[in-house]
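Asks: Next comes the sequence, and after it the predicted model I'd like to discuss.
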Amino acid sequence: MTPLHISSFSRGDSGGNPAGVVISDRLPDPDTMQQIARELGYSETTFAAPQGGGWKVRYYAPVGEVAFCGHATIALGAALGQQNGAGRYDLHLRDDDITVEAMQVGTDWHAALQSPATWSKPMAEDLLLALLSYFGLSQDDLDPAFPPTLGFAGVRHGILALKDRSKLAAMSYPFDAMQALMLDHDLVTVSLLHFRSPRAITSRNAFASGGVVEDPATGAAAAALGGALVDLEWDGLQEGGQFSISQGEDMGMPSELTVEVTGTKGGSVRVSGAARWMNASQ
């Protein structure tokens, strides 16, 4: 039961978001999974075991279980592809059933997840004001084209869009206070975005709820954003289409996520990217 170390949504031989992947005949008990995730120290570690014709999957952050994690699903898909061949794999999560597709591109592995169902709604004023305070932002820093939003794709995310790229680059926050706020509001992450164009987005993602300051690539938040943009009828996405997210640049971990939507409100969202294997010391 040796963990694999795989970085998802990488750019070539660099960047991406590292995840632990443990594939075994049966899932370890919850305490063991938590201990492994804590020792690895990645934002999430995924555990998978055969179940029927698919795979039973659980995700653990260093401080607890997470219902769904995008980048760890991409890492798992790439690992299953390398071990069992390209194709689609059915995943039975704690709260949902989803799929991941493994694809080989030359010698590299890519994967694409289909998220749980999505929803979005306007962010409550009290939560918005607290987030602005913690990030050191004001209402004037927000992009008026994208309203502050709560998005869901397996887990809940806060989503704020900023007018100025430099404000995004300067992202910081008081960790303990943000962690408490996120837990109070059942937020797994908070995404700060900058729209370089309607379908090219730069993102940073706070993950204090999981015991990590920031994720360099966040597939679950990307799926939630896809659902929210469909709900907002953003740039014709109510007819379906795709957009890209660049993340991790300000951390020195450049990452690329491709997001595809059907245009159906509440529908599943496809999030894809490359995966690279890492050494245990990385």
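Replies: Cool, got the structure.
Asks: going forward, measure contacts and count neighbours with C-alpha atoms only.
Replies: Will do.
Asks: Could you check how far Asn17 is from Trp277?
Replies: 11 Å (Cα to Cα, to the nearest Å).
Asks: same check, this time on His92
Replies: According to Cα to Cα, His92 stands 24 Å off from Trp277.
Asks: Then Val22?
Replies: Val22 is 14 Å from Trp277, by Cα to Cα.
Asks: Name the residues contacting each of these two.
Replies: Residues touching both Val22 and Trp277 by Cα atoms under 8 Å, 6 or more residues apart in numbering: Leu4.
Asks: Neighbour count: those two, which is higher?
Replies: Comparing Val22 with Trp277 by other Cα atoms under 10 Å, the one with more neighbours is Val22, at 24 against 18.
Asks: alright, now check it against this:
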Amino acid sequence: MHVIPIYQVDAFASRLFAGNPAAVMLMDRFLDDSLLQNIAAENNLAETAFLVPDGDRYRLRWFTPTTEVPLCGHATLASAAVVMERLEPGRVEVVFESASGPLTVRRTQARYVMNFPSRQFVAATPPRDLAEALGAVPVEVLADAFNYIAVLKDAQTVRALSPDIAAIARMDRAGLVVTAPGDAPYDFVSRYFAPAKGIPEDPVTGGAHCALTPYWAARLNKTTLFAFQASRRGGELVCRLVDGRVELEGACVFYLEGKVAI
């Protein structure tokens, strides 16, 4: 039997029941991939992060309920909170070894700052029936290796979307980011739909902001931006473009702590 500590943390949140919940599970080694996937499906959160100590660093993997992913922002933020508030109180920086390379997270008072690779995007031909799926006509469509990015005219249009999730699932990218210039006090707003990964709508998405940050930095001519992901739960991020990489800053709130016996 494996007895595994589990923490459930609301990431990119300053209060409970906001931001994006992630499970963080500490192991002495990674179990079989099929078992990790079953655990993530049982947790039934957008992401489950699996942590394995490795010297003064940690190895980190992320699973949605249906698949392993190469990068997850909110579950990395949650993992940093677990390390620095529960496993090693007083620690102010941690490096996670991951499929996306080493990811550094540092603590600043009540928040955490992640340093992530930026994502390159290009202008793209809109997927068939994109406007019908969204119920809105994009003013611009971009793509990176993971997602389409649909730029809409204003924040209210983004907030009011009620898209056809089944149609989005048929697109030839794993997810669809929708964004627009922000309404005060935000520089930009966004939403993220990834039904192909078992996530109809993700509450707050760090990975999407790895592309959104350089996009809006170029258009707004500023390198520090205040962003809001306008899901039902909602979440705030401070985004910075630093030396060609992206810093994402947010707070975390612990919801649950326990053990899983498998």
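Replies: Right, received. Where do you want to start? No experiment lies behind these values; they were computed from the predicted model shown.
Asks: Quick check: neighbours shared by Asn17 and Trp277 of the first structure?
Replies: Ser7.
Asks: which residues touch Lys153 of the second structure?
Replies: Lys153 of the second structure sits next to Pro138, Val139, Ala180, Pro181 when contact means Cα under 8 Å, 6+ apart.
Asks: any chance of the residues you listed in a markdown table, plus distance to Ala196 of the second structure and neighbour count?
Replies: Compiled in a markdown table, the contacts of Lys153 of the second structure are given as follows (distance: Cα to Cα, whole Å; neighbours: other Cα atoms under 10 Å):
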| residue | distance to Ala196 of the second structure | neighbour count |
| --- | --- | --- |
| Pro138 | 21 | 18 |
| Val139 | 24 | 10 |
| Ala180 | 23 | 23 |
| Pro181 | 27 | 21 |
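Asks: residue in the first structure matching Pro102 of the second structure?
Replies: Using TM-score structural alignment, the partner of Pro102 of the second structure in the first structure is Asp97.
Asks: okay, now its match: neighbour count?
Replies: Residues near Asp97 of the first structure, counting by other Cα under 10 Å: 16.
Asks: what's the answer for Val260 of the second structure, then?
Replies: With other Cα under 10 Å as criterion, Val260 of the second structure counts 12.
Asks: May I ask you to confirm that it is in contact with Ile4?
Replies: Yes: using Cα atoms under 8 Å, Val260 of the second structure is in contact with Ile4, at 5.0 Å.
Asks: Can you list the residue ranges for strands in the stretch 51-200 of the second structure?
Replies: Using DSSP state E, counting those that start in this stretch, the strands of the stretch 51-200 of the second structure run over 57-63, 68-69, 93-98, 101-108, 111-117, 122-123, 140-143, 147-151, 175-181, 188-194, 199-202.
Asks: rewinding a little: and the contacts of Lys153 of the second structure as TSV, adding distance to Val9 of the second structure?
Replies: Listed next are the contacts of Lys153 of the second structure as TSV, based on distance: Cα to Cα, whole Å:
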residue	distance to Val9 of the second structure
Pro138	34
Val139	36
Ala180	28
Pro181	29
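Asks: how about those, which pair is most distant?
Replies: By the measure Cα to Cα, Pro138 and Pro181 form the most distant pair in those, at 12.7 Å.
Asks: buried residues in stretch 142-155 of the second structure?
Replies: By neighbour count on 16 or more other Cα atoms under 10 Å, the buried set for stretch 142-155 of the second structure is Leu142, Ala143, Asp144, Phe146, Asn147, Tyr148, Ile149, Ala150, Val151, Leu152, Lys153, Ala155.
Asks: Out of these, the closest to Phe50 of the second structure would be?
Replies: Nearest member of those to Phe50 of the second structure, counting by Cα to Cα, is Phe146, at 21.8 Å.
Asks: quick one: the closest one and Met171 touch, right?
Replies: No: with contact defined as Cα under 8 Å, Phe146 of the second structure does not reach Met171; the gap is 11.4 Å.
Asks: I'd like to know how far Val204 of the second structure sits from Ala194 of the second structure.
Replies: From Val204 of the second structure to Ala194 of the second structure the distance is 12 Å (Cα to Cα).
Asks: Which of the two has more residues huddled nearby?
Replies: Using other Cα under 10 Å as the criterion, Val204 of the second structure and Ala194 rank with Val204 on top: 31 against 20.
Asks: wouldn't the more buried one be in contact with Arg232 here?
Replies: No: using Cα under 8 Å, Val204 of the second structure makes no contact with Arg232, being 9.9 Å away.
Asks: And the helices in the stretch 1-150 of the second structure, which stretches?
Replies: In the stretch 1-150 of the second structure, the segments counted as helices under DSSP state H, counting those that start in this stretch are 33-43, 73-82, 130-134.
Asks: and these, which is most packed in?
Replies: Of all the helices of the stretch 1-150 of the second structure, helix 73-82 has the most neighbours on average by mean count of other Cα atoms under 10 Å, namely a mean of 28.
Asks: Let me know the angle separating that one from strand 101-108.
Replies: 60 degrees (axes from the mean of the first three to the mean of the last three Cα atoms, to 10 degrees).
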